[in-house]
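[1] Model the structure of this input:
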Amino acid sequence: MKFAKKYFPTAVIILLLFRVTAVIGQNDPDFFYNGDLLPDAPELAERGEYAVGVQTLELIHENQPDIANFSKEQQPRYDRPLTVEVWYPAEGDAQSETTYNDYIGVANDEKRPLSPFSFKGRAERNASPKKDEETYPLVIVSHGYLGSRYLMTYLTENLASKGYVVVAIHHTESTFEDPGKFSSTLYHRPIDDLFVLNEMEKRGKKDAGGFLAGMVDAEHTALIGYSMGGYGALNAAGAGFSSAFGGFFGQMTGGSDLIMERSLAKPSYSTSIDSRIKAVVAFAPWGMARGVWDNEGLANLKLPVFLVAGDQDDISGYEKGIKAVYDGAVNANRYILTYINARHNVAPNPPPAESFQKGMHLDEYLRYAEPAWDQRRINNINQHFVTAFLGIHLKGIDYSTYLDLPVDALEETWKGFKPRTSIGLELRHTGANN
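    Below you'll find the predicted structure:
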């Protein structure tokens, strides 16, 4: 007891100082940028050899169904605007930084008023692209509902530093500042992905002009999606929607059956599966627990798929949701990485400093945070596994030993993880039947 009385106050002070430093480090952009490595980050989380440039493009997808304004009486069409953010290998300094401008809150919500915030990233705005003789594989990133093209900058910057052109879509009628009807998100997500793929291929040709000219290898494309982004990516890659989901969508939109164009009921859907898409990463994909897919639709998914989930996901569901996608995609070479005790937020950046402010609605913090996990830790683990998975399927790098692991991370320290740090994780792998 004398030892405790003598040294306990000092120990408490040290612990408190450590905690304060950790909190400051999480929210001070000069101390820790999204995607930076924690001391226990796994091996492949480290950034690659390239400096990173970033630019914004404004695209127009002409003559699209204006789903948000559909009714029994009319089905209007419009030219659909899409903003995309492009990260790419660049000339210059790998330590360059940029500022991203985003929002917390939701437009037209009195309880959660829309408010701008900014944060720094490790990329250079409008940097000169690094144009080697070889082109770079394409990665298309799709956020959740509601969301932002800046929701996963820890991953988009990281992949660009490893020799990918990474394009994050800011989905119209599905963002914090533009929260449209959910029916618009349901219809447009896979179509937005495919449209952006076509646009990036055109802009990446050698004679195209513009900063992407000669850079993009669209024949080796991956789709990455979070929540509704995962829903869209799976459908774009071959998981046809169920007839039951078509009925649900029709009720939402006054009888429209347009969503069934993306189902196996339409022969044109199967022929639309794009051979340029070589792999899919789906973080907490929404839909399975709501009947979006049936066994036939999932069986039509034949590309390599890496699913990421929390086993306590109360938005997409786990056993009847994300795990059911894994079980049902019998013709896909598939993985599912599970964060034990995590809920839905297994993909985004850490919570912004503004979400910590006194009086801020709790949901601004919970939009990003995981109750049982450090979000920065999740980010590093995601960087590691996505690097391995895409490296295999887009670049032909033999990263198989980073994925050929015991299911339970506690059975033995996983390849690439520091001793005693592969904990709280499961990784399952099942090869394709065909």
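[2] alpha carbons only for contacts and neighbour counts from here, please
    OK.
[3] what about the helices in the stretch 151-300 of the chain?
    Listed in chain order, the helices of the stretch 151-300 of the chain (DSSP state H, counting those that start in this stretch) span residues 153-160, 182-204, 228-237, 243-252, 267-272, 295-299.
[4] Tell me which other helices or strands the helix or strand containing residue 99 touches.
    Using DSSP states H and E, residue 99 falls within strand 98-104. Secondary-structure packing of strand 98-104 (3 or more C-alpha pairs under 8 Å, 6 or more residues apart in numbering; DSSP states H and E): strand 115-121.
[5] now the angle from the strand it packs on to helix 153-160?
    30 degrees (axes from the mean of the first three to the mean of the last three C-alpha atoms, to 10 degrees).
[6] Proceed likewise with the subsequent sequence, for comparison:
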Amino acid sequence: MATANFVGTDRKEELLDELYEEAKRPGYTDEMEIAEHVITKQVERLVAYEQAIYKLRLGHRRAEQERKRATDELDKIQKELKTTPAVRGYVVKYEKKSDKVLVSVDGGNRIIHVIPRPHRFPRDEIVPGKEVDLNPQSYYILELLDSYKYKAEKFVVNGSSNVTYEAIGGLEAVKEKLREHTELQLDPAISEEMTEAGVEIQNALLLVGPPGTGKTMLAEAVANEAGVPFIGVNAPELVEKWLGTTSANIRDLYELARKKAPCIVFMDEIDGLALKRRTDGGETDAGDEVRTAMLQLCAELDGFNRRGEPIITIFTSNRDDRVDDAILSRSKQIEVPVPDRHAKLKIYKIKTQKYNLNEDIDFNRIVDLTPENCTGRDITNICTEIWLRKTKDAKRMGKKVGELSITTADFECIIEDIIGTFSQRVIC
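    Here you go, the predicted model:
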């Protein structure tokens, strides 16, 4: 009966016939001897089947154990990645003989030997310049990343500028201060005289004012008027969670600036990188990585002062009370206020100079209706909204938008719709 568990009924009968024939060949004549021989052979075959099944189960068990070990290893690595602040570095050299890797960490300030996890990473992928994440305790390589060493160009949001001072309404006093500083810093003759006299001018400017007052446009205009490259970055984007990477990003940024010098380096929202430290010994929202990066930024600024390099750094912030004193002491602060009446009038005229304006349009009336805390960006948005509404009207009437004139009443309607948002705004 046991044989039927392994072979079909027809095959079982064939096997029994073969066993009977085999038993007769040695000279068995007694039916009992033949039956014993057949049973013995069946038992041997059953034992062979059981051994085969045992080996299969053993192989399956070993495969399951290997799978569990691999799963545990993966879980361990994932846990390390989630709970441990990994150290990011770059491969300098792979030593094939010792199976060790030279890795540059701390932004290039330190070279260490690390060990790849056995059989986890193909060795031909561990090449110089490859970016890796390390466990800070064991210095095992946790992950090989697809990217290579960061380049400053990754963070540049504006590599050129065509903005002029004339395109910015008002802010004449601010423009004059920027012109004076630019001439002192970027003029080779003046810079040489200052260096010989031992004069160190602050090569960083901090533009402070509410959002939308034109701080970014002013920085772009400085570069355009001076005829130098403009390297614009959003400061918080330089900050990363990997140890030493933010400082490396800042170094890379200023290496790029040195190659393009003379130039303007523009950092928007600097308080996202240089948040003021507390004086009572408590912790701020900024972590160690951000504080280290801020010190690196200070070192770069100090280096420019000593060397007299023609590089101007322009920071912006909505609130200077959030910026650390280390940056404030190295920067000349210039306030960029909300536009006054004269500036508002000029901005309206600049933004609508290509519009089809009605002959009797009254910009003085429009400025009177404009909220006091309305910024240059707000005025731009008002003008844009008028154009969009005229576009809808033209489409409904089957005309081109340029065929419809814009009147004072159009501005009054828009300003009335949005004036509630300005009454709740606080000028900071």
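[7] How close are the two chains, by TM-score?
    The TM-score (TM-score structural alignment, normalised by the length of structure 2) is 0.27; 178 aligned residues with a C-alpha RMSD of 6.4 Å.
[8] hmm, back to that, can you point out the buried residues in the strand holding residue 99 of structure 1?
    Of the residues in strand 98-104 of structure 1, 102-104 count as buried by neighbour count, 16 or more other C-alpha atoms under 10 Å.
[9] Out of the helices of the stretch 151-300 of structure 1, the one nearest residue 15 of structure 1 is which?
    Ranking those by their distance to residue 15 of structure 1 (criterion: C-alpha to C-alpha) puts helix 153-160 first, at 28.4 Å.
[10] Could I get the full set of helices for the stretch 301-428 of structure 2?
    325-328, 341-351, 363-369, 376-397, 408-423.
[11] May I see these organised as CSV, with distance to residue 64 of structure 2 and mean neighbour count added?
    Formatted as CSV, these follow (distance: least, C-alpha to C-alpha, whole Å; neighbours: other C-alpha atoms under 10 Å):
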stretch, distance to residue 64 of structure 2, mean neighbour count
helix 325-328, 59, 18
helix 341-351, 71, 18
helix 363-369, 77, 15
helix 376-397, 64, 16
helix 408-423, 65, 14
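[12] Out of those helices, which gets nearest to residue 305 of structure 2?
    helix 325-328 (13.7 Å).
[13] Next secondary structure after the helix or strand harbouring residue 73 of structure 2?
    For residue 73 of structure 2, the element it lies in under DSSP H and E is helix 31-83. Using DSSP H and E, the helix or strand that follows helix 31-83 of structure 2 in sequence is strand 87-95.
[14] Can you give me the buried ones in that next one?
    Here strand 87-95 of structure 2 shows 87-94 as buried, counting by 16+ other C-alpha under 10 Å.
[15] just curious, which of those residues is nearest to residue 174 of structure 2?
    The closest of those to residue 174 of structure 2 turns out to be residue 88 (C-alpha to C-alpha; 42.1 Å).
[16] The closest one and residue 246 of structure 2, how far apart?
    11 Å (C-alpha to C-alpha, to the nearest Å).
[17] Likewise for residue 191 of structure 2?
    31 Å.
[18] So those two - more neighbours on which side?
    The residue with more neighbours, out of residue 191 of structure 2 and residue 246, is residue 246; 26 against 20, by other C-alpha atoms under 10 Å.
[19] Of the buried residues of strand 87-95 of structure 2, which is the nearest to residue 344 of structure 2?
    Of those, the one sitting nearest to residue 344 of structure 2 (C-alpha to C-alpha) turns out to be residue 88, at 49.3 Å.
[20] surely residue 379 of structure 1 meets residue 156?
    No: using C-alpha atoms under 8 Å, residue 379 of structure 1 is not in contact with residue 156, being 11.2 Å away.
[21] before we move on, the earlier item: make CSV out of the helices of the stretch 301-428 of structure 2 and add distance to residue 230 of structure 2.
    Below are these laid out as CSV (distance: least, C-alpha to C-alpha, whole Å):
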stretch, distance to residue 230 of structure 2
helix 325-328, 21
helix 341-351, 24
helix 363-369, 33
helix 376-397, 22
helix 408-423, 33
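[22] how many other residues sit next to residue 266 of structure 2?
    28.
[23] Mind checking what secondary structure it has?
    strand (DSSP: H, G, I helix; E, B strand; the rest coil).
[24] Test my guess that it contacts residue 317.
    No: judged on C-alpha under 8 Å, residue 266 of structure 2 makes no contact with residue 317 at a distance of 11.7 Å.
[25] For the helix or strand harbouring residue 23 of structure 1, buried residues please.
    Assigned by DSSP H and E, residue 23 of structure 1 falls within helix 2-27. By 16+ other C-alpha under 10 Å, the buried positions in helix 2-27 of structure 1 come out as 26-27.
[26] Could you report the neighbour count for residue 333 of structure 2?
    Neighbours of residue 333 of structure 2 (other C-alpha under 10 Å): 17.
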